[in-house]
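In: What would the 3D arrangement of this be:
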Amino acid sequence: MRDGTLTETTKDVTFTRRAWLRSAAWATMAASPVAAAFPAWAQPYPTRPVTWVIPFAPGGATDQLSTPISKLLTARLGQPFTLEHRPGAGGNVATRSVVEAAPDGYTILATSTANLIGTSFDPSLPFDVTKDLAAVAGMARMPLLLLVNNDLPVRNLAEFVAYAKGNPGKLSVSTAGPGTVQHLSAELFRSKAGIKWTIVHYRGSSPALVDVASGHVHAAFDNAASALETVKAGKLRAIAVTTQTRSERLPDLPPIADVLPGFATSGFYGVAVPRDTPRPIVELLNREINAAQADPAIRQHYAELGAIALAGTVSEYNAVVAAESVRWRNVVALLDVRKTD
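Out: Just a heads-up that it's a prediction; the model follows:
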């Protein structure tokens, strides 16, 4: 994975480049209308390490998208942005920990489609991400792949559907956890194809793909970033993408919609902080994350993952989050699927 190319140099005996960036960023905020709305809040940020919480096991899409951005923010802002993995409950363990964290900008969450699904999928959740978190910035959209074990006697999507229909209830499909985009994609596929199979949940993409490659599970829906290396190594076979159009990174893979008209899902990733985090911090993080996405090394890294960068202002990103929330609420209602345990 490639890091940013920024380097640190000493400008004089009192100011390093990092210190200058912090002071310049703060000066810009202090002079802005946003800062004027918070006259009582005048602390510089950041002055100590920031914890960047990842809701899934290492190696998944959220991890791979977050890592280069966190490194570049560390270089630009002069404090460590340290990744901390807290997998469990389809991302809800990590999400709750951030919801309950101090709203000071020192605990941030890498969000995914699972956060937006969770609100309607699991009514027992003690939080609502659309109300208890403040959306900061987008990272990327990403197609999912339909993957099969190499020993499964299918070579394309039509053969896969025919095999599943001819062997009702015998196929097993892995997901990164209940209420994730992998889970809802599998349920939507099952519904549109009119098939029966067993869904097996894991605590993230990496362990799920290991079991598909080893033959313990027959197939998986997973993000391109999580699956590409395994596919390139020949351990799994990809037979379709979940988006309505082909992926530029994987142009030979047909969309599932070619066989199941109307089928379309994708991963959606961003960053959030606890509600009531001061607006100047939210705005600063938004600008820095957008700047990181413009870095050539990160743009190339995202392209290699099959991801499409998702940049924009705080307001623009909030509009995207609101639209995605409605979309996944409708999918949950359509499938009539809820958390039951």
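In: going forward, measure contacts and count neighbours with C-alpha atoms only.
Out: Noted.
In: Phe221 looks like it's in a strand, true?
Out: Yes: under DSSP: H, G, I helix; E, B strand; the rest coil, Phe221 sits within a strand.
In: Distance check, it against Gly166.
Out: When distance is defined by CA to CA, to the nearest Å, Phe221 is 20 Å away from Gly166.
In: between those two, who's got more neighbours?
Out: Here Phe221 and Gly166 are compared on neighbour count by other CA atoms under 10 Å; more neighbours surround Phe221, at 29 against 11.
In: wait, doesn't the more buried one sit right on Pro143?
Out: No: taking contacts as CA atoms under 8 Å, Phe221 lies outside contact range of Pro143: 10.1 Å.
In: now the strands for the stretch 1-150 of the chain?
Out: Counting by DSSP state E, counting those that start in this stretch, residue ranges of the strands within the stretch 1-150 of the chain are 50-54, 81-85, 107-111, 133-142, 144-149.
In: So what angle separates the directions of the fourth one and strand 107-111?
Out: Read it as strand 133-142. Put simply, strand 133-142 runs at 40 degrees to strand 107-111, going by axes from the mean of the first three to the mean of the last three CA atoms, to 10 degrees.
In: what helices or strands is strand 133-142 leaning on?
Out: Judged by 3 or more CA pairs under 8 Å, 6 or more residues apart in numbering; DSSP states H and E, strand 133-142 is in contact with helix 61-77, strand 267-274, helix 279-293, strand 308-309, helix 314-335.
In: Would you mind giving the strands of the stretch 1-150 of the chain as TSV with distance to Pro274 and mean neighbour count added?
Out: As requested, those are exported to TSV (distance: least, CA to CA, whole Å; neighbours: other CA atoms under 10 Å):
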stretch	distance to Pro274	mean neighbour count
strand 50-54	12	23
strand 81-85	16	19
strand 107-111	7	26
strand 133-142	5	25
strand 144-149	29	26
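In: In CSV: these, plus distance to Asp336.
Out: Converted to CSV, the strands of the stretch 1-150 of the chain look like this (distance: least, CA to CA, whole Å):
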stretch, distance to Asp336
strand 50-54, 28
strand 81-85, 31
strand 107-111, 24
strand 133-142, 25
strand 144-149, 22
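In: ok, back up a step: can you tell which of the helices and strands packed on strand 133-142 is closest to Pro251?
Out: For those, distance to Pro251 was read as CA to CA. The smallest value, 14.6 Å, belongs to strand 308-309.
In: and Arg249, how many residues sit next to it?
Out: Arg249 sits with 15 neighbouring residues when counted by other CA under 10 Å.
In: before we move on, back to that, looking at the strands of the stretch 1-150 of the chain, which is nearest to Val331?
Out: Set against Val331 and scored by CA to CA, these come closest in strand 144-149, at 16.4 Å.
In: For the comparison step, fold the sequence that follows:
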Amino acid sequence: MTAALPRTTFGRTRRLALAAVAACAALSLAGPAIAADAPYPTKAVKFLTNFPAGGPIDILGRALADALQKDLKQPFIVDNRPGAGGNIGADLMAKSPADGYTVLLGIDSTFTINPHLYASMPFAAKDLKPLMIFSSSGLSFGVASSVKAKTLPEFIAQAKAEPATFSSAGNGSPGHIAAEIFASDTGARITHVPYKGNAPAVLALMGNEVQAGILATPGLLPQVQSGKLRALAVTGKQRSPLLPEVPTVGELGLKGLEFEVLYVAMVPAATPEPVMQTLRQSLQKAMALPEIKSRLASLDMVPLAETGSAASEHLAGNLARYGRIVKATGMKVD
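Out: I've put the predicted structure just below:
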């Protein structure tokens, strides 16, 4: 006859089993909370650029993506979404979750020029806020090899006598507004021909599809050095280290044409501050790296690393200035 287990042993075994089940249940319920509290980022981050591959913001974006990937130990992926003067990519950004896993890298014209040009914008200014203004740069006034003018004054005289075609990186791009200022200030007659980015606009110049363009210097540089294109002036207040022999527009008596492009990172306005702070700190570390400084120099960019109210005020100042220019020139989207 089998002896019965003592009641004390059976009771203890049952209590231990119930405790184990309860502990497992508690852990399963706590799992999502533990994951939610994990430090950002816990997965890949997308750098959304609103201009085509091969342009300055794409090149800078890929360098920054490599730096942040090493610092934050998660993949950073560049995704190019060009079109409509940057509005397509910015609209995608505005509609993205405000969780820090999508960050827009672009130029300020999307937010400072486009609102004055487009009858309706696909996103509201309040939907996005600046994470950082990385850098600024001037532009270069390039002409095709078929153009006879060797100096900017000669080109102005030529364009007064016969209208000139101008390429730009797109409607509302810095080169577009700079060309309109140029025409307004000098009396030159121009026809604006927008392209989808700086690289296609440079190719159009090389192919003699257009006669001139006010474009990002790095894209023009190899063609200027090879003699396929000529640079007549730069729009910065100082001469470009990449084209030290080329005069500034100020030196030529055209200070009204002085122009800067701001390279910015934007996030949805509702992005939590701790997430923004993590991104800011990592970006600031990246901006101090020798390889990033070298990349900025090769892109003719002056480092700024402006954040917070300084970045917001800089963008607001450009928004007001370009509004006055658009109104004065009658600039339109072509």
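In: returning to that earlier point: of the helices and strands packed on strand 133-142 of structure 1, flag the one that's most buried.
Out: The highest mean neighbour count among those, using mean count of other CA atoms under 10 Å, belongs to strand 267-274: a mean of 26.
In: before we move on, back to that, could the helices and strands packed on strand 133-142 of structure 1 go into CSV alongside distance to Phe121 of structure 1?
Out: As requested, those are arranged in CSV below (distance: least, CA to CA, whole Å):
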stretch, distance to Phe121 of structure 1
helix 61-77, 20
strand 267-274, 17
helix 279-293, 28
strand 308-309, 26
helix 314-335, 6
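In: so which of these gets nearest Arg246 of structure 1?
Out: Judging those by CA to CA, what sits closest to Arg246 of structure 1 is strand 308-309, at 12.9 Å.
In: any idea what Gly177 of structure 1 aligns with in structure 2?
Out: Matched to structure 2 by TM-score structural alignment, Gly177 of structure 1 sits across from Gly170.
In: show me what contacts the nearest residue to its match once chain neighbours are set aside?
Out: The shortest distance from Gly170 of structure 2 to any non-neighbouring residue, by CA to CA, 6 or more residues apart in numbering, is to Pro194 (4.4 Å). Neighbour list for Pro194 of structure 2: Ser167, Ser168, Ala169, Gly170, Asn171, His176, Ala201, Asp334 [criterion: CA atoms under 8 Å, 6 or more residues apart in numbering].
In: what does stretch 315-323 of structure 1 correspond to over in structure 2?
Out: Using TM-score structural alignment, stretch 315-323 of structure 1 lines up with residues 309-317 of structure 2.
In: By how much does the matching stretch deviate from structure 1 on average?
Out: Once the two models are superposed, stretch 309-317 of structure 2 sits on average 2.2 Å from its counterpart in structure 1 (mean CA distance after the TM-score superposition for structure 1).
In: Show residues contacting that stretch.
Out: Applying CA under 8 Å, 6+ apart, the contact partners of stretch 309-317 of structure 2 are Asp108, Phe111, Thr112, Lys129, Pro130, Met132, Ile133.
In: Now distance to Ala183 of structure 2 too, for those residues, in CSV please.
Out: Shown next, in CSV, are the contacts of stretch 309-317 of structure 2 (distance: CA to CA, whole Å):
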residue, distance to Ala183 of structure 2
Asp108, 22
Phe111, 23
Thr112, 20
Lys129, 33
Pro130, 32
Met132, 33
Ile133, 29
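In: Now for those: which two are most distant?
Out: In the contacts of stretch 309-317 of structure 2, two members sit farther apart than any others by CA to CA. They are Thr112 and Met132, at 15.4 Å.
In: Same question for stretch 82-99 of structure 2: list its buried residues.
Out: The neighbour-count check on stretch 82-99 of structure 2 (16 or more other CA atoms under 10 Å) flags 82-94, 98-99 as buried.
In: Please disregard the earlier target; I meant stretch 240-256 of structure 1.
Out: Buried residues in stretch 240-256 of structure 1, counted by 16+ other CA under 10 Å: 240-247, 250, 253-256.
In: now, among those, which is nearest to Ala291 of structure 1?
Out: Using CA to CA, Ser247 is the member of these that sits closest to Ala291 of structure 1, with 24.7 Å.
In: What's the match for that closest one in structure 2?
Out: Under the alignment by TM-score structural alignment, Ser247 of structure 1 pairs with Ser240 in structure 2.
In: And Thr198 of structure 1, by the same measure?
Out: Per TM-score structural alignment, Thr198 of structure 1 is aligned with Thr191.
In: Hmm, Ala164 and its match touching each other?
Out: Yes: the pair Thr191 of structure 2 / Ala164 is scored as a contact, 6.2 Å apart, by CA under 8 Å.
In: Which one's more surrounded, those two?
Out: Ala164 (19 against 16).
In: what's that one in contact with, if anything?
Out: Contacts of Ala164 of structure 2 (CA under 8 Å, 6+ apart): Arg189, Ile190, Thr191, Val210, Gln211, Ala212.
In: just checking, which of those residues belong to strands?
Out: Taking DSSP state E, the ones among these that sit in strands are Ile190, Thr191, Ala212.
In: what would those look like in a markdown table with distance to Ile325 of structure 2?
Out: Converted to a markdown table, those look like this (distance: CA to CA, whole Å):
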| residue | distance to Ile325 of structure 2 |
| --- | --- |
| Ile190 | 17 |
| Thr191 | 18 |
| Ala212 | 21 |
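In: any idea which of the contacts of stretch 309-317 of structure 2 is closest to Gln223 of structure 2?
Out: Asp108 (26.2 Å).
In: who's in contact with the closest one?
Out: Applying CA under 8 Å, 6+ apart to Asp108 of structure 2 gives the contacts Val261, Leu262, Tyr263, Val264, Leu315.
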